[in-house]
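# below are the sequence and a predicted model for it; my questions follow.
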Amino acid sequence: MDACGLQCPGSILKLKKSIDEIAPGERVELISSDPGFLRDSAAWCKQTGHKLIAQTEASGRFSTVVEKNVKKDVDVQSVCSTTPKGKTFILFSDDLDKALATFVLANGAAATGGKVTLFFTFWGLNVIKKEIKPKVKKDIFGRMFGFMLPSDSLKLKLSKMNMGGLGRRMMRFLMSKKGVDSLESMRRQALENGVEFIACQMSMDVMGIHPEELLDEVSVGGVATYMAKADESNVNLFI
């Protein structure tokens, strides 16, 4: 049974991708700088059916060895066919810290293999705006909202200690220094891992936001769309 080592910040998504790339019965070792990775990887193995072989800690390096197990994968899939295993998140806020928490949870949920849906409403729409937007015609209220609200995710503020934008810049600096992915990187990872982005049609109408201003991967829906997704899920969170 082969083993491979990876040096990276703690991330269940990286573990999932590594498992996907090896054959049944082979093993993968992931080495992380995140102390929480050991507990997270053990929980992930329990959810997905892969076998946890070993976990070690030495000099700030946290290692997990996992063996790919096909039989458990099949069992998990059969259970998922009869039991709701999806996850839905409503992002109502455009605070940087709350948006970060949302994508951390969404990416973690996507790593378990279930269907994940993010529903963006009201201020949460600012998180999925394009950085470079096409010109669209807006009425006076749409222009007012556009002037007062963040133009894209890079302009999001902290819910606490924003300090006129200094806190936001400090948070992004510390994340980069600690090897933590940026909000934009987490958002891209979510899309790459099949997380569905849905923008609230009513909120868009009220705030004068056009579909062209949002990321191309975003679809538009309403309350009924969200409720249908929630019915298929066993976790629903409002942030």
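Nice, thanks for sending it over.
# can we go C-alpha only for contacts and neighbour counts from here?
OK.
# strands of this protein, start to end?
Ranges of strands within the chain are 5-8, 27-32, 51-58, 61-67, 86-91, 116-120, 196-200, 219-221, 233-238, based on DSSP state E.
# ok, and here's another one to check against it:
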Amino acid sequence: NVTLFFTFWGLNALRKSDGKGHNKNFIEKMFGAMMPKGAARLPLSMMNMLGAGPAMIKGIMKKKHVDDLDTMIQKAQKAGVRFIACTMSMDLMGIKEEELIDGIEYAGVGTYIASNENAGTTLFV
């Protein structure tokens, strides 16, 4: 069994590319405008090289038949991987449930840790 817990900036990987939250205050709207929407818009590399770095890495991934992050997320969900979005981080950053992809769960860190009490390895995203 695999469970991934997404908190703070990791939540951006779960955002819908066209998702918009309702009833946001000014700061929440600013966070939403500044953060990438969806896995496809996340930076792939620290080697930006004036914008050429991400294009080069995407090209290498395609040439080597490596799925993009959106596809990997979809495959993981189909394989039964649990995706949990941190509700505290969502609240602090003004991210609403309707902005995130379907098929994920919502919980606080305490719930996540309790559910992994017997896990051999625990990782945060």
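Arrived safely, thanks for sending. Predicted model, so just to flag it, every value in this text is computed and none were measured.
# deepest-packed of the strands of structure 1, please.
Highest mean neighbour count among the strands of structure 1 (mean count of other C-alpha atoms under 10 Å): strand 116-120, with a mean of 26.
# okay, it sits on what stretch of structure 2?
The alignment of strand 116-120 of structure 1 onto structure 2 (TM-score structural alignment) covers residues 2-6.
# what residue of structure 1 is the furthest out?
Distance from the C-alpha centroid of structure 1 peaks at I140, with 34.2 Å (C-alpha atoms, centre = their mean).
# now the helices for structure 1?
Ranges of helices in structure 1, per DSSP state H, are 12-20, 37-48, 70-82, 96-111, 140-148, 166-177, 183-192, 201-207, 223-231.
# how about stretch 179-192 of structure 1, which residues of structure 2 does it hit?
On the basis of TM-score structural alignment, stretch 179-192 of structure 1 is assigned to residues 65-78 in structure 2.
# could you do stretch 88-102 of structure 1 as well?
The counterpart of stretch 88-102 of structure 1 in structure 2, using TM-score structural alignment, is absent.
# now the terminal residues of that stretch, how far apart.
End-to-end distance of stretch 88-102 of structure 1 (C-alpha to C-alpha, to the nearest Å): 10 Å.
# which residues does that stretch contact?
Contacts to stretch 88-102 of structure 1, defined as C-alpha atoms under 8 Å, 6 or more residues apart in numbering, come from residues 106, 116-127, 153, 156-159, 168, 183, 186, 229-230, 233, 235-239.
# what of stretch 23-43 of structure 2?
Identification of contacts with stretch 23-43 of structure 2 by C-alpha under 8 Å, 6+ apart yields 12-19, 54, 68-70, 93-95.
# tell me the counterpart of the residue farthest from the centre of structure 1 in structure 2.
For I140 of structure 1, the residue aligned by TM-score structural alignment is F26.
# so that match versus L42 of structure 2, what's the distance?
F26 of structure 2 is 23 Å from L42 of structure 2, by C-alpha to C-alpha.
# E29 of structure 1 contacts S63, correct?
Yes: look at E29 of structure 1 against S63 with C-alpha atoms under 8 Å: they come within range, at 6.7 Å.
# so who does the residue nearest in space to the middle of structure 1 touch?
Against the mean C-alpha coordinate of structure 1, by C-alpha atoms, centre = their mean, the closest residue is F103 at 2.9 Å. Neighbouring residues of F103 of structure 1 by C-alpha under 8 Å, 6+ apart: 183, 186-187, 190.
# please list only the buried members of those.
183, 186-187, 190 (16 or more other C-alpha atoms under 10 Å).
# great, nothing more from me.
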